[in-house]
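>>> I'd like to go over a predicted model; first the sequence, then the structure.
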Amino acid sequence: MTTQPWTATVLSIFPEMFPGPLGHSLAGKAMERDLWRLAAVNLRDHASDRHRTVDDTPFGGGSGMVMRPDVIGRAVDAAREGGAQGPLLYLSPRGRPLTQSRARQLADGPGLLALCGRFEGVDERVLEARGFEEVSIGDFVLSGGELAAMVLIDATVRLLPGVIGDAYSLEEESFSGGLLEYPQYTRPQVWEDRQVPEVLLSGHHERIRAWRQAMALEVTRRRRPDLLGEMTGHNPRTVGAAQPSADPERG
């Protein structure tokens, strides 16, 4: 029995937007190698009238239109019958924030189904009836869920086995250990009178590791102290009190 590659199924009224950026760089190359697959479903194909209507006016009044539950319900059911697997995700600014740990959970599964909302949103009944998980990529509003779905899929696909050649690099990234990533440097060694920190030129792996850990803590303390508050054994008021050299905030 052949195992199907990790598959992202996207429900949208603009399926032509996909793969878009997902067809390039790491995600695109991985798709060419069949490490993952993308299925874009046109929600209008599941409308019941000749105009292929997917929305209607909201009960209770108000501006804008709301996406119909019957159309979305049929689209979800058809996708499931077609073999689509994984959790149902609705990209919404009121959803739980997307995190690196959630992306890893999704990468460990068989795939996902992402609903891209438009207009004023989606009828609440279909979200409840089909068990959608609402996911947000930030505290802002987009014109639709397609770009958010691409962000979600890209964040997940890059964690799939074989997509990134150096698996160790994933362990060094921001959020992988609860911290933001330490600053990176490359050639030239001196640029506009700014030098690469000496410790990185020392060749002493343990000193470099310790410096990077200290810098990751310091950058996180300054920019995202909320992350430190979530880590066991770290106090955002005291972590990073010992200032490491070459502070990136001071240049």
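On my side now, so go ahead.

>>> for the rest of this, base every contact and every neighbour count on C-alpha atoms.
Noted.

>>> which stretches in the stretch 51-200 of the chain count as helices?
Applying DSSP state H, counting those that start in this stretch to the stretch 51-200 of the chain gives helices spanning 69-81, 100-107, 124-129, 146-157, 167-171.

>>> one more structure, for comparison:
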Amino acid sequence: MRIDIITVLPELLKSPFEASILKRAIDKGLVSVHFHNLRDHTDHSYNQVDDYQFGGGAGMVLMVEPVDRCISGLVAQRDYDEIIYMTPDGDTLNQKMANRLSLSGNIIILCGHYKGVDQRIRDAYITKEISVGDYVLSGGELGAAILCDAVIRLIPGVLNNETSALTDSFQDNLLAPPVYTRPAEYKGMKVPEILLSGNFPKIEAWREEKALERTKKLRPDLLNDS
């Protein structure tokens, strides 16, 4: 998978890709991530990429020209499965969306900033608009990092245990069951005996039961979506 991220703040985005699972995926050659500074695509003085909005009102808007130059340059080199715009008014990121995007070959992520991007970019290029929640961030960079983490970890070979991602919360619209590790008893608190039994069919049945119980208690809305 190739991910091209367009941003006015590439330095804000780079650190998550220099550690942990994301770095492992890059080192293995399973994904390549490329950062494109929008200021490199403008001819305006002081590398300007934003301007006041027509009609008045507070807040600056990312200009159409530098974004168009960057995206058109990328799509001239290769085909993209999705051109994504990170924006508070997009579809809320969820596990099903991450699953689908993990099957992509090439994607572009445009990070919104200021008051947003000129609507003509959204009309001409954007195939999917994604939000990471019903709140506003200073820009789309942190949202893009969240999206990349959610997607990249699902690519085969990224996680050491291939089944790990399949048992995460929100797969099959269920929260994950409780998990335990050694020691089996700590300050009088014991691990459920079933997990120590070695009876794996019964353990799986227990996990399914607990996952359903936890979902009913904490996120019953997920069961309504199934």
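On my side now, so go ahead. This one's a predicted model, so the numbers in the text were calculated from it and none came from an experiment.

>>> picking that back up, how about the helices of the stretch 51-200 of structure 1, which one is nearest residue 10 of structure 1?
When the helices of the stretch 51-200 of structure 1 are compared by CA to CA, helix 146-157 sits nearest residue 10 of structure 1, at 7.8 Å.

>>> nearest residue to the corresponding residue of structure 2 for residue 94 of structure 1 in space, please, no chain neighbours.
With TM-score structural alignment as the criterion, residue 94 of structure 1 lines up with residue 89 in structure 2. Spatially, and ignoring its direct neighbours in sequence, residue 89 of structure 2 is nearest to residue 131 (6.4 Å; CA to CA, 6 or more residues apart in numbering).

>>> ditto for residue 210 of structure 2
Of all residues not flanking residue 210 of structure 2 in the chain, residue 177 sits nearest, at 5.3 Å (CA to CA, 6+ apart).

>>> my guess is that neighbour contacts residue 214. True?
Yes - between residue 177 of structure 2 and residue 214 there is a contact under CA atoms under 8 Å: 7.0 Å.

>>> just the helices of the stretch 51-200 of structure 1: most buried one?
Stretch with highest mean neighbour count among the helices of the stretch 51-200 of structure 1: helix 146-157 (a mean of 22; mean count of other CA atoms under 10 Å).

>>> which part of structure 2 lines up with it?
Residues 141-152 of structure 2 are where helix 146-157 of structure 1 lands, counting by TM-score structural alignment.

>>> kindly report the same for stretch 166-175 of structure 1.
Counting by TM-score structural alignment, stretch 166-175 of structure 1 corresponds to residues 161-170.

>>> quick one: contacts of the matching stretch?
Around stretch 161-170 of structure 2, the neighbours that count as contacts under CA atoms under 8 Å, 6 or more residues apart in numbering are 95, 153, 154, 156, 159, 175, 176.

>>> one more: stretch 11-31 of structure 2?
1-3, 32-33, 141-142, 145, 149, 152-153, 155, 157-159.

>>> longest strand anywhere in structure 2?
Ranked by residue count and defined by DSSP state E, the top strand of structure 2 is strand 82-92.

>>> residue 119 of structure 1 maps to what in structure 2?
By TM-score structural alignment, residue 119 of structure 1 lines up with residue 114.

>>> that older thread, and the helices of the stretch 51-200 of structure 1 as CSV, adding distance to residue 23 of structure 1?
Putting the helices of the stretch 51-200 of structure 1 into CSV (distance: least, CA to CA, whole Å) gives the following:
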stretch, distance to residue 23 of structure 1
helix 69-81, 22
helix 100-107, 18
helix 124-129, 29
helix 146-157, 10
helix 167-171, 21
